[in-house]
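[1] Below: sequence and its predicted model.
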Amino acid sequence: MSYDFDLFVIGGGSGGIATARRAAEYGAKVGLAEYDRLGGTCVNRGCIPKKLMVYTSHFPAQFQESQGYGWSPVKSTLDWSKMITAVNQETERLNGIYQRMLDKSNVQVYRDYGKLLDPHTIEVGNTKVTADKILIAVGGHPVRPNIPGIENTIISDDMFTLTEQPKRLVIWGGGYIGVEFACIMRGLGSDVIQIIRRDKILNGFDEDIRTTIQESMEHHGIQILKNCTITSIEKTSQGLKIAVQGDQNNEMVLADTIGLAATGRKPSLDNLGLENAGVEVKKEAIAVDKYSCTSQENIYAVGDCTDQINLTPVAINEGRAFADTHFGGKSRTMSYENVPSAVFSTPEAATVGLTEAEAKEQYGEDAIKVYRSKFRPMYYVLPGKDEKTLMKLVVHQETEKVLGAHMVGNYAAEIIQGVAIAVKMGAKKSDFDATVGIHPTSAEEFVTMR
């Protein structure tokens, strides 16, 4: 049967665009549907604009720290509007780059919603197209809990469109999004209260990372209400009255006219027509096998809509593996082992491999040896600040294999990216020990821990 396209991609985020371009490089005729800005969550409402705000939030501390090195005091104020405008202009620039890349790859772009009508037919706006293979890469979106007054809150997407900086901000959620925005807004001078359901932030991360970041956040003036949940939100003339219920007591907290709900994300599957094409959904996500294939043999899915590991580089790698396999004659799958990740909090954290708890559960407590170092980096000596860096290696004693590497501190993501190569290759602790450190750096601690 003849089709309009060899491959049609629904979703123009990082995973969808990477897949479309790679398949087109192999000579496939490719179409792509995206109703919103190209680049998806990462470029428009996530990684990129958020990291630019992280940079912005660091300047007040740097102005103060410079005095320890002999610089005169700096008096500076933030022009919120100028900062937000500059951040959004950068995302617009990236949108244009993505469009040019797709044009150069001869991918036909439809600027509308894509909906499955059957296993080979997609409705895009008022047009119907057919494709031999279909790839779904629609990503995910933030969700708000269903409580009275929740309509008065914002989600993480809205942080990049605020016209004014909130002076008092309540953040609900202890995941990486809530933690990052709490640190950003505190660094910019806002009063921040973070409400979490457990006793620690960043559930699922190594315990030392969770403890070190949380202690630092509280040291920097972020008030964290632990083992709590929000039961209602009321808009008043003084701001938002937020009812908080905890194990020990109930209380009311007050925020400006906004509060950030950062309590989770889920795949964006509404109105996709999955039922029309026989695509199975499990636990609110598209079910796929190791080749990213759905229950329908010619339909595939990658990225956050499958809820594997919700990271942009993972979606890109999944998509390229699919294109290599089906259009490039190079069968391969995405490996989810030892995928590095970072939390752009203050201080920053990064990790690769197993946590200490995971390693002990998998191999037994006696089989694991942990190397840990906590110190004040040289940078903070002259300013006289008590800021700590944590570095940690989790090692299997019998084989000496490094199972996990974790860090909290300046440039953690940059450092762990290099360490991740060694962990991915199966490096042993003796390989780390045999590597000469670069002195004086924080990174050398990874090869000098004993």
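    Alright, I've got the coordinates. Numbering: from 1, shown residues only.
[2] all contacts plus neighbour counts: C-alpha atoms, from now on.
    Fine.
[3] ok, which stretches of the stretch 51-200 of the chain are helices?
    All helices of the stretch 51-200 of the chain, identified by DSSP state H, counting those that start in this stretch, fall at 80-104, 176-187.
[4] could I get those as TSV with mean neighbour count and distance to residue 388?
    Shown next, in TSV, are these (neighbours: other C-alpha atoms under 10 Å; distance: least, C-alpha to C-alpha, whole Å):
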stretch	mean neighbour count	distance to residue 388
helix 80-104	15	29
helix 176-187	24	16
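[5] nearest spatial neighbour of residue 399, skipping sequence neighbours?
    Closest residue to residue 399 apart from its sequence neighbours, by C-alpha to C-alpha, 6 or more residues apart in numbering: residue 428 at 7.5 Å.
[6] List the residues that contact the one you found.
    399, 400, 401, 402 (C-alpha atoms under 8 Å, 6 or more residues apart in numbering).
[7] rerun that using 7 Å as the cut-off
    Contacts for residue 428 (C-alpha atoms under 7 Å, 6 or more residues apart in numbering) come out as 400, 401, 402.
[8] Tabulate the residues you listed (TSV), appending secondary structure.
    Formatted as TSV, the contacts of residue 428 follow (DSSP: H, G, I helix; E, B strand; the rest coil):
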residue	secondary structure
400	coil
401	strand
402	strand
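[9] follow-up on the earlier one: of all the helices of the stretch 51-200 of the chain, which lies closest to residue 64?
    Nearest of those to residue 64, taken as C-alpha to C-alpha: helix 176-187 at 12.2 Å.
[10] Please list the residues outside that closest one that contact it.
    The contact list for helix 176-187 (C-alpha under 7 Å, 6+ apart) reads 53-54, 57-58, 171-172, 192, 202, 222, 262, 343-346.
[11] try it against this one:
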Amino acid sequence: MLSLRKHWFSLVRLCDVLHVAGRRSRSSGVNVKYDYDLIVIGGGSGGLACSKEASQLGKKVAVLDFVSSSPKGNAWGLGGTCVNVGCIPKKLMHQASLLGQSVKDASHYGWNVQGDTIDHSWESLVMSIQNHIKSLNFGHRVQLKEKNVEYYNAKGSFVDSHTVLARHENGDEVSLSAEHIVIAVGGRPHYPTNVQGSHEHGITSDDLFFYSKPPGKTLVIGGSYVALECAGILAGLGCPAHLMIRSHPLKAFDRDMVNLVMSSLRGHGVQILSHCEPQSIERGSNGRLDVVWRDEASQTCRDQFDTVLFATGRQASTWALELPRVGVAMDTPTGKVLVDERDTTSVDNIHAIGDAAYGRWELTPVAVKAGKLLARRLFEGSNVLMNYETVPTTVFTPLEFASVGLSEEEAVSRYGNERVEVYHAFYRPLEYYLPHRDSSQCYIKMVCEAVDTERVLGLHLLGPNAGEVLQGFSTAINAGLTRDQLHGTIGIHPTCAEEVVRLHITKSSGADPTLTAC
């Protein structure tokens, strides 16, 4: 299948080359002089990284970025999903929810916390987050100017394979040409079409971080990491949160870890509605939302909520680019652009990175790295490709879940059960002891190739600050870390990260993996 796709790519590219060559030969007989060496359509993390890297290599670069409002009327500035409605506001809200738990723990550490009631101001939190985001928007514009990247606050669409039409909000249009064009438009959440009233009454993560008042009792629909994170954050901030999942949550992740993540969410107060499908949403006479759904027994259920948040997937923001006009191949259901291992589309001088590219991780650091490497390949002669195989990531649920490499299921599928060994442990963070917090979901799993020195194929961690812990280990795994090397490493005591280097109990042994304190 991959071979056929490569041959198809080659055929389409040959046609494009012949088209461009014909167009040039019909001109004055000289090579076309382009306005820019590179045009990047999309001002998110990947597009900005690619444009700035190309500019640093001495190329003339332009960036086009325009954010269409969400159905609820929310729009934002330069920086893409991560800065405005993704990683940054999410992590800040995650931190806010963790602080609520810390305040509850404080009395066990000798702090005199008056009373049992902890008040939280949603309005103050949102204002602080939005002020920070605006400073980041401004900072991105300053950086582009400092690096001599021309910025157009305009929508872009293809005229031909080397020409983009930039449309400003006031209706002004300008035609721009470039030797290379990068599609980095990212994606936006989508509403399910089979749920009556979803557009009229539902919101998405594009809206949550702009909410001017507490969302109250909230139904989060979806099983993605965005859904789980939003549900956990809302519960931590005192909003009754319900999470409705049609099939399985976090499908791409290790099943043991996911089951523990869900158990942890329940422990933090999130009500889980498993194997349920929403049917309709209506505004009741009392102003609240009447939601009807079917449960796993096909029974009709209903309840009232103040807010319904859809986190049921995203689609690439490619609809306005006119890609069929220039022959760029796409995956129709998702709107994503098909690319090869060099992030090049079916048209040789058009490339795609980030969330708009098919088969790529929808993660900011992935887009940033891919953008920089692409610029170096185009303008510096580099042949270094992006490694999409061993990518670390963290799900910022109340108890964080970090992962890098293969899940146990993926490893067994790839190598066979007899060539996979799993080391695992349940552990108790020291900071949980005094407040007697539940640590039954704090778990580590290391997946190894069961030959010779046992190369580490995957590492998965559920616990406090899991993302911070796993970052360093991901570097080692990319460098070929073995179980022997890990076991020979001295741990930093007393930390959660120390428990990783202490792993010694195999899953196949059937021994109790619960670790005891020193």
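    Now that the structure is in, tell me what you want to look at. Note that the structure is a prediction, hence the values are computed from the model and not measured.
[12] Would you mind reporting the TM-score between them?
    Comparison of the two superposed chains (TM-score structural alignment, normalised by the length of the first structure) gives a TM-score of 0.98, and 448 aligned residues with a C-alpha RMSD of 1.1 Å.
[13] need the helices of the stretch 51-200 of the first structure in TSV with distance to residue 274 of the first structure, can you?
    Listed next are those as TSV, based on distance: least, C-alpha to C-alpha, whole Å:
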stretch	distance to residue 274 of the first structure
helix 80-104	26
helix 176-187	29
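[14] among the ones you listed, which is nearest residue 24 of the first structure?
    For these, distance to residue 24 of the first structure was read as C-alpha to C-alpha. The smallest value, 9.3 Å, belongs to helix 80-104.
[15] Superpose on the second structure and give me the mean offset of the closest one.
    Compared with the second structure after the fit, helix 80-104 of the first structure shows a mean deviation of 0.7 Å (mean C-alpha distance after the TM-score superposition for the first structure).
[16] quick one, which of the helices of the stretch 51-200 of the first structure is nearest to residue 278 of the first structure?
    So among the helices of the stretch 51-200 of the first structure, helix 80-104 is nearest, using C-alpha to C-alpha, at 29.4 Å.
[17] so stretch 48-68 of the first structure aligns onto which residues of the second structure?
    Per TM-score structural alignment, the counterpart of stretch 48-68 of the first structure in the second structure is residues 88-108.
[18] same check, this time on stretch 93-105 of the first structure
    Under TM-score structural alignment, stretch 93-105 of the first structure corresponds to residues 135-147 of the second structure.
[19] What's the residue nearest to residue 399 of the first structure aligned with over in the second structure?
    Aligned partner of residue 428 of the first structure by TM-score structural alignment: residue 482.
[20] ok, now how distant is that match from residue 454 of the second structure?
    5 Å (C-alpha to C-alpha, to the nearest Å).
[21] Need the overlap of contacts for those two.
    Counting by C-alpha under 7 Å, 6+ apart, residue 482 of the second structure and residue 454 have no contacts in common.
[22] mind listing what residue 369 of the first structure touches?
    For residue 369 of the first structure, the residues meeting the contact criterion (C-alpha under 7 Å, 6+ apart) are 394, 395, 396, 397.
[23] Can you tell me the closest non-neighbouring residue to the second one?
    Leaving aside its sequence neighbours, residue 395 of the first structure sits nearest to residue 402 (C-alpha to C-alpha, 6+ apart; 4.5 Å).
[24] Ok, the third one next?
    For residue 396 of the first structure, ignoring the flanking residues on the chain, the nearest one in space by C-alpha to C-alpha, 6+ apart is residue 368 at 4.9 Å.
[25] and the one you found, what does it touch?
    Residue 368 of the first structure neighbours (C-alpha under 7 Å, 6+ apart): 359, 360, 394, 395, 396, 397.
[26] corresponding residue for the last one in the second structure?
    Taking TM-score structural alignment, the alignment pairs residue 397 of the first structure with residue 450 from the second structure.
[27] Look up how far residue 481 of the second structure lies from that match.
    13 Å.
[28] In contact with the closest residue to residue 35 of the second structure other than its chain neighbours, which residues?
    Ranked by C-alpha to C-alpha, 6+ apart and with sequence neighbours excluded, the top spatial neighbour of residue 35 of the second structure is residue 177, at 5.1 Å. Neighbouring residues of residue 177 of the second structure by C-alpha under 7 Å, 6+ apart: 34, 35, 36, 162, 163, 164.
[29] Same list, the contacts of residue 428 of the first structure, but as TSV with neighbour count and distance to residue 165 of the first structure please.
    Listed next are those as TSV, based on neighbours: other C-alpha atoms under 10 Å; distance: C-alpha to C-alpha, whole Å:
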residue	neighbour count	distance to residue 165 of the first structure
400	17	50
401	17	48
402	27	44
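[30] and of those, the nearest to residue 16 of the first structure?
    Nearest to residue 16 of the first structure, judged by C-alpha to C-alpha, of the contacts of residue 428 of the first structure is residue 402 at 33.8 Å.
[31] matching residues in the second structure for stretch 178-192 of the first structure?
    For stretch 178-192 of the first structure, the aligned range in the second structure is residues 227-241, judged by TM-score structural alignment.
[32] Tell me the gap between the matching stretch and the middle of its chain.
    18 Å (C-alpha atoms, centre = their mean, to the nearest Å).
[33] Please apply the same query to stretch 190-206 of the second structure.
    That offset, for stretch 190-206 of the second structure, works out to 20 Å (C-alpha atoms, centre = their mean).
[34] What are the buried residues along it?
    Buried positions in stretch 190-206 of the second structure, judged by neighbour count with 16 or more other C-alpha atoms under 10 Å: 190, 191, 196, 197, 198, 199, 201, 202, 203, 204, 205, 206.
[35] Now do the same for the counterpart of residue 439 of the first structure in the second structure: helix, strand or coil?
    Counting by TM-score structural alignment, residue 439 of the first structure corresponds to residue 493 in the second structure. Look at residue 493 of the second structure: counting by three-state DSSP, its state is coil.
[36] Next, count neighbours for residue 493 of the second structure.
    If you count neighbours by other C-alpha atoms under 10 Å, residue 493 of the second structure ends up with 10.
[37] got a list of what it touches?
    Residue 493 of the second structure neighbours (C-alpha under 7 Å, 6+ apart): none.
[38] Counterpart of residue 336 of the second structure over in the first structure?
    Residue 336 of the second structure maps onto residue 285 in the first structure, by TM-score structural alignment.
[39] my read: that match touches residue 307, true?
    Yes: shown here, residue 285 of the first structure and residue 307 form a contact pair, counting by C-alpha atoms under 7 Å, at 6.0 Å.
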